[in-house]
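Colleague: Got a predicted structure plus its sequence, pasted below:
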Amino acid sequence: MAAPLRGGDLSRLRQLNALAAVGTLRSAGPLTLSALAERTGLSRPSTKEVVDELMRLGWVEETPPAQGTIGRPARRYRFRATSGHLVGLDIGGHNIRAALSDLNGEILAETRQPVQPDTPLDERLAAIERTVASCLALAGKTIDDVWIVAAGTIGVVTPEGRIRYCAAIPAWTGLDLAGHLRGMFPCEVLVENDSRLAAKSEAVRGAVRDASDVVFLHVGRRMGAAVIIGGKVHRGFGAAAGEIAMLPQAQLFDASEHLQNCPVIPEDTSPADAAGYTLAAARAGDPVALAAVERYVDDLAVGTSAMVLLLDPQVVVLGGGFSRSADVLLPRLRERLERACIRPPELRASTLGDECVVTGAIDYAVAHIDDRHFTPDVPLPTSR
């Protein structure tokens, strides 16, 4: 049981009241003082005092009355989410995506630029900078408006933001990606594995908001995975958790070749569209495409079964680019898991598709803002 507050604890009491008000305004939208007092359990005079202080610090603002309002409406207040902005990056083998959001994680602009796995390192880094600049320009912002750049990338990423190993982009191995990004952007930089960020976004705004133990399969032209244990994305001791695709016996690393090189694909089809063509042909009943899908799911089921047997998750969620064909893939995967697993988990399709990494990067940055500014042990600073 927590010790009762004493007279010398009044500053902490004010801090807790402020956090309660901020949290309520972030989740519930614009509220009157009376509504905010009711939701936080504070008296109306205490609520007014807290709101005045939050407005002085720049975290809360009064909302203008709705158009057509008759009479003098009660004042309403909201969290000032536009006091800063966040950039999320998805740095993949074939695309670089950028998204700009406010401090609540509401995405305001997105851009994308294609690259190739063999794109030289300097060109890949320059493409990252161009993609962010284009996203900011689209929203009418500059890098000075950005508090955090959070990047998700393929490969084994150390807690310091260095790429320990990356099979898909050989030039990525050993790169101090966080250091390079800090040289580009004059703000705080976070770097994390892309599959873990995708899993985080599915938990925050996607298909598994109600689940606490999850295996996330990041399926596309390459394979990745991540796990959520007890409601938290699990990084592991050396930040290498979920890298089951690195185990040859798991049959995951080259599994997409079954879909990428199917004989039904026309010769003029781009590599980016090849697997999608196979999956569409399978959906239409083409026997050659169906055979390719069966081989792909055979491989996918081996590594997935191993993760399920080890972790006993509530849900396995299929995410990434191939998740758009979950209607083709999930029934076949379910059949194989039912044969291999003691307790087959529920299977779900991502609701975010191939946007899961960039939204996960935004959610990672929002969580960092919360830890930095909105915890009981950290005094609320003046908003920038």
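Modeller: Structure's in. What do you need? Numbering: from 1, shown residues only.
Colleague: alpha carbons only for contacts and neighbour counts from here, please
Modeller: Fine.
Colleague: Skipping its backbone neighbours, what lies nearest Arg76 in space?
Modeller: Computed as Cα to Cα, 6 or more residues apart in numbering, the closest residue to Arg76 that is not its neighbour in sequence is Thr32, at 4.3 Å.
Colleague: what's next to stretch 209-217, contact-wise?
Modeller: Contact with stretch 209-217 is made by 195, 199, 202-203, 208, 223-232, 307-308, 312-320, as judged by Cα atoms under 8 Å, 6 or more residues apart in numbering.
Colleague: So the residue nearest to Arg76 versus Gln113, what's the distance?
Modeller: Between Thr32 and Gln113 the computed distance is 44 Å (Cα to Cα, to the nearest Å).
Colleague: Helix or strand: which one has Glu129?
Modeller: helix 121-139 (DSSP states H and E).
Colleague: any idea which helix or strand comes after that helix?
Modeller: Past helix 121-139, the next helix or strand by DSSP H and E is strand 146-153.
Colleague: returning to that earlier point: inside strands: which ones of the contacts of stretch 209-217?
Modeller: 223-229, 232, 315-319 (DSSP state E).
Colleague: Can you lay out those residues as a markdown table showing distance to Asp102?
Modeller: Shown next, in a markdown table, are the ones in strands among the contacts of stretch 209-217 (distance: Cα to Cα, whole Å):
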| residue | distance to Asp102 |
| --- | --- |
| Met223 | 31 |
| Gly224 | 29 |
| Ala225 | 28 |
| Ala226 | 26 |
| Val227 | 27 |
| Ile228 | 26 |
| Ile229 | 28 |
| Lys232 | 23 |
| Val315 | 30 |
| Val316 | 30 |
| Val317 | 27 |
| Leu318 | 28 |
| Gly319 | 25 |
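Colleague: Second structure follows, compare the two:
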Amino acid sequence: MGLLGIDIGGTSIKAGIVSREGRILAKSRIPTAREAGVAGVLEGIKKLVEDLRERAGPGGESPAVAGVGVPGSVEAEQGLVRLAPNLGWQNVALREQLQELLKLPVTVDNDAHMAALGEMWQGAGREYGDLLMITLGTGIGSALILGGAVHRGAFGYGAEMGHVKVLPDGPPCRCGGRGCLETLASATAMVRMAERELAAGCPSLLSGRRPLEARDIVEGAARGDEVSRKVLNTAARYLGTALANAALVAGPAVIIIGGGVAQAGDIVLEPVRRAFAEALGAWQVKAVPVVAAQLGNDAGFIGAAYAAQNLLGG
């Protein structure tokens, strides 16, 4: 009996059939047909799942349940996608539609929650039931797992780290606030900081890189570029401070950092660890490890498959 996990992203849909022990039996991905609306995306998912079933083969474990991660505001109990700007969706009864389409019980949740569950089950959080996961990308995604379950808060937006205010009167954020963490520590924010330094005439290995990307900054820092190192250290200071505040409130046993930038390893993580320890100060009774995520692009569908297990009962 297999578990179907689906991770719907703004540019691609990733899915896999996973065993109850966490082994990937088959996986695939397709572009997200955003311009075709909800119906077009669902049709793509149907074909993707058919392909996965064929890949798993007649002797494979046919999925009995499905979990789906979506980038946006999700009412998990109702299976309702309230708002998913990257998909252009609003008030989509996704669970109901997918159950009809796939002929399977379906659970739906935010993609960051699913990725954190994936890391807890088969990744960097395997030894922990209490963890905080942050994903650095265009924005900052986050999820808090307490006692092995997603912590949502009373209104569904618990652990929304990307919009924690870390700099009063700081840069404006798309949420309408100012000084949010994602305006200062996301991959997008790092690029913006580097571009300001270059515009000011600071000599750098980054000069002439167009379009400039966060990975260019990481590579520059590894080669000793001062602008790149300044950007990484500045972002790390804000991120480490925010993580320390979260640790004091929630007490996670481990903090996991995901996203392409974090995969660069210690050149990114060490400044964050230093800022985190400095911000905690005397409250750091026991060191909380800050580690890189391990599952990469598979985390979302693996976590969605894990979440689907609750539909099996028994």
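Modeller: On my side now, so go ahead. From a predicted model like this one, the values you see are computed outputs, not experimental measurements.
Colleague: Drop anything exposed from the contacts of stretch 209-217 of the first structure.
Modeller: 195, 199, 202-203, 208, 223-228, 231, 307-308, 312-320 (16 or more other Cα atoms under 10 Å).
Colleague: Determine which two of the ones in strands among the contacts of stretch 209-217 of the first structure are furthest apart.
Modeller: Using Cα to Cα, these span at most 21.4 Å, a distance reached by Met223 and Lys232.
Colleague: Would you map the helices across the second structure?
Modeller: Remark: helices assigned in the second structure by DSSP state H are 37-56, 94-102, 111-122, 182-185, 187-199, 214-222, 226-250, 266-280, 299-308.
Colleague: any idea which of those helices is most buried?
Modeller: Among the helices of the second structure, helix 299-308 has the highest mean neighbour count (mean count of other Cα atoms under 10 Å), at a mean of 31.
Colleague: What is the corresponding segment of the first structure for it?
Modeller: Mapped onto the first structure using TM-score structural alignment, helix 299-308 of the second structure covers residues 356-365.
Colleague: Check the mean deviation of the matching stretch from the second structure.
Modeller: Taken over the aligned residues, the distance from stretch 356-365 of the first structure to the second structure averages 1.3 Å (mean Cα distance after the TM-score superposition for the first structure).
Colleague: Could you give the separation of that stretch from the chain centroid?
Modeller: 3 Å (Cα atoms, centre = their mean, to the nearest Å).
Colleague: repeat for stretch 302-317 of the first structure
Modeller: On Cα atoms, centre = their mean, the centre of stretch 302-317 of the first structure falls 21 Å from that of its chain.
Colleague: cool, stretch 287-295 of the second structure as well?
Modeller: Its chain's C-alpha centre and that of stretch 287-295 of the second structure lie 14 Å apart, by Cα atoms, centre = their mean.
Colleague: Pull out the buried residues from it.
Modeller: Val288, Val290, Val291, Ala292, Ala293, Gln294, Leu295.
Colleague: Show residues contacting stretch 108-122 of the first structure.
Modeller: Contacts with stretch 108-122 of the first structure, where a contact means Cα under 8 Å, 6+ apart, come from 93-102, 124, 127, 131-132, 134-136, 138-139, 168-169, 171-172.
Colleague: mind checking what Val41 of the second structure lines up with in the first structure?
Modeller: By TM-score structural alignment, Val41 of the second structure lines up with Arg124.
Colleague: Distance of its match relative to Gly93 of the first structure?
Modeller: In terms of Cα to Cα, Arg124 of the first structure sits 10 Å off from Gly93 of the first structure.
Colleague: re the thing from before, nearest to Ile107 of the first structure, of the ones in strands among the contacts of stretch 209-217 of the first structure?
Modeller: So of these, ranked by how close each gets to Ile107 of the first structure (Cα to Cα), first place is Gly319, at 19.7 Å.
Colleague: re the thing from before, who are the contact partners of the match of Val41 of the second structure?
Modeller: Counting by Cα under 8 Å, 6+ apart, the residues that Arg124 of the first structure touches are Val115.
Colleague: and stretch 125-135 of the second structure, which stretch of the first structure?
Modeller: On the first structure, the counterpart of stretch 125-135 of the second structure by TM-score structural alignment is residues 208-218.
Colleague: residues of that stretch that come out buried?
Modeller: In stretch 208-218 of the first structure, counting by 16+ other Cα under 10 Å, buried: Val208, Ala211, Ser212, Asp213, Val214, Val215, Phe216, Leu217, His218.
Colleague: Fine by me, we can end here.
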